[in-house]
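Trainee: build me a structure from this.
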Amino acid sequence: MEKQELFRRAKEAIVEADEEQAFSLILEAQMRQVDLLELLMSGFGAGNQELGQRFDSGRLSIPELVYAAEVMKNVTDNILKLLNSPEKEDSFFKKKGTVLLATVAGDVHDIGKGIVASTLRTAGFEVIDLGCEVPAEVILEEAVKNQVDIIGTSALLTSTMAEQKKLEKLLLEAGQKAAFMTMVGGAPCTPRWAKRIGADGYSEDAVEAVWVADKLMKEKEKRMKR
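Mentor: Next comes the predicted model:
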């Protein structure tokens, strides 16, 4: 029960954008020997999801979202650095590969993707962030040029989701589908959408993106051995 209370307070710290309280909870979790990754996902991550819901329903302004997102980013960076500290030889996060990120053409939303980029970097991935409003053709061109392992695209508007589908089509037409693993994200995206367009993975938030990227790298290794 104590652990669940810790998670509740962690969620509240993110919703309230209270960075001092959030960092205090990380220290408390360490003293209680609570799994920090679980704290990140079930506590702080739950707060991050609540922020998204409040923003979507108009209960949170953009400045408030930006400020809270920065707190979440700092909390995530801190926890992942602790998990990936040099003295932990059995650390879950290890150098895995290169991820190319971009918000698709027609979409200027960049906050969520920026947090994902930071989280992946802290977790040990090399990240190439192309920014926002990036055409599918440019995404493919940069992926080939940089020989990345994973392509991650974000679409925050229903009207721009088609660009994610367009990228999958371009990969097939160029004979490059087997060369890259793809993952999608953004408010209107779902696991069903990812499956429908042929993407290899979907992540709901920055924390889950690390798990998905790690999973996709393992799948790619299996694919290359066939």
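Trainee: okay, CA-based contacts and neighbour counts for the rest of this
Mentor: Noted.
Trainee: which helix runs longest in the protein?
Mentor: helix 62-83 (DSSP state H).
Trainee: could you list every helix and strand in contact with that helix?
Mentor: helix 2-15, helix 19-31, helix 36-38, helix 45-56, helix 111-122 (3 or more C-alpha pairs under 8 Å, 6 or more residues apart in numbering; DSSP states H and E).
Trainee: please provide the structure for the following sequence as well, for comparison with the first:
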Amino acid sequence: MAKINEVKSMVKAGKTKLVPGLVQEALDEGSAAKDILQGMVDSMSVVGDKFSTGEIFVPEMLMAAKAMAKGVDVLKPLMAGDSSNSLGTCIIGTVAGDLHDIGKNLVSMMIESAGFTMVDLGVDVPAKRWIEAIKENQNVTLVACSGLLTTTMPALKEAVQTIKGSSLTGFKVIVGGAPVTQEYAVEIGADGFAPDAGSAAVKAVELVKSL
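Mentor: The predicted structure is shown next:
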């Protein structure tokens, strides 16, 4: 466990060069890949909370995400053979009528660092495109819809309800963006909501583990 705690500390500190070696050391000591991954996810939760409260800013959060991604790279070969540890594919995009992608890109990086394979549909994604993407990709466990404008809230609602109303199953839908609230997420039928990129990664893992 001592090595996992070191991994967690170095992820929080964004030490991209140190994390892979520490992850390997933790494995050599007998720690399970899934436990190391969970430790890193927990670290990102702390990083996300600090970002939410303004204690750290985007550069620090990106460094932590990159550090975690380096650690996940070490774990991937071990988790590939164990489907219970594989988090699957996440389809992400910004809804129709919205051209903002900075927040989406940050969320994408964070969710990827948690161990997902990302498929980014970009911006201005029409409702039917989400359905096509789910059909085109294997093992889709999460669909992440982003909306940054108040005026595109109806498009977010349409996207979520189109996805949830389809005959497709086996995944959860998470939403986020500046004007989105937990209440609105519930109202439109989303499975989850995250107020920022840090908590999006944590929520993504939580949702998929409940499948």
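Trainee: contacts for stretch 129-136 of the second structure, please.
Mentor: Under the criterion C-alpha atoms under 8 Å, 6 or more residues apart in numbering, residues 91, 140, 159, 162, 163, 166 lie in contact with stretch 129-136 of the second structure.
Trainee: after the helix or strand containing the fifth one, which helix or strand is next?
Mentor: With elements delineated by DSSP states H and E, residue 163 of the second structure resides in helix 153-165, which encompasses its position. Counting by DSSP H and E, the element after helix 153-165 of the second structure in chain order, helix or strand, is strand 172-176.
Trainee: out of the helices and strands packed on helix 62-83 of the first structure, deepest packed?
Mentor: Mean neighbour count (mean count of other C-alpha atoms under 10 Å) peaks for helix 111-122 among these, with a mean of 22.
Trainee: so it versus strand 181-185, what angle?
Mentor: Put simply, helix 111-122 of the first structure runs at 140 degrees to strand 181-185, going by axes from the mean of the first three to the mean of the last three C-alpha atoms, to 10 degrees.
Trainee: next SSE after helix 111-122 of the first structure?
Mentor: strand 126-129.
Trainee: list the buried ones in the helix or strand just after that next one?
Mentor: Using DSSP H and E, the helix or strand that follows strand 126-129 of the first structure in sequence is helix 136-146. Residues of helix 136-146 of the first structure classed as buried by neighbour count (16 or more other C-alpha atoms under 10 Å): 136, 139, 140, 142, 143.
Trainee: need the counterpart of the last one in the second structure.
Mentor: Think residue 143 of the first structure. Matched to the second structure by TM-score structural alignment, residue 143 of the first structure sits across from residue 131.
Trainee: just the endpoints, please. Distance across stretch 191-205 of the second structure?
Mentor: With C-alpha to C-alpha, to the nearest Å as the measure, the ends of stretch 191-205 of the second structure fall 12 Å from one another.
Trainee: quick revisit: the helix holding residue 163 of the second structure: how far from the chain's middle?
Mentor: How far helix 153-165 of the second structure lies from its chain's middle: 20 Å, per C-alpha atoms, centre = their mean, to the nearest Å.
Trainee: again with stretch 102-109 of the first structure
Mentor: Distance, centroid of stretch 102-109 of the first structure to centroid of chain: 16 Å (C-alpha atoms, centre = their mean).
Trainee: same thing with stretch 117-126 of the first structure?
Mentor: That offset, for stretch 117-126 of the first structure, works out to 9 Å (C-alpha atoms, centre = their mean).
Trainee: list the contacts of that stretch.
Mentor: Stretch 117-126 of the first structure is contacted from outside by 73, 76-77, 80-81, 84, 93-99, 101, 127, 129, 206-207, 209-210, using C-alpha under 8 Å, 6+ apart.
Trainee: also stretch 27-41 of the second structure?
Mentor: For stretch 27-41 of the second structure, using C-alpha under 8 Å, 6+ apart, the contacting residues are 1, 4-5, 7-8, 11, 23, 26, 68, 72, 75, 78-79, 85, 114, 201-202.
Trainee: which outside residues touch stretch 22-29 of the first structure?
Mentor: Contact with stretch 22-29 of the first structure is made by 6, 9, 10, 13, 14, 35, 36, 39, 75, 79, as judged by C-alpha under 8 Å, 6+ apart.
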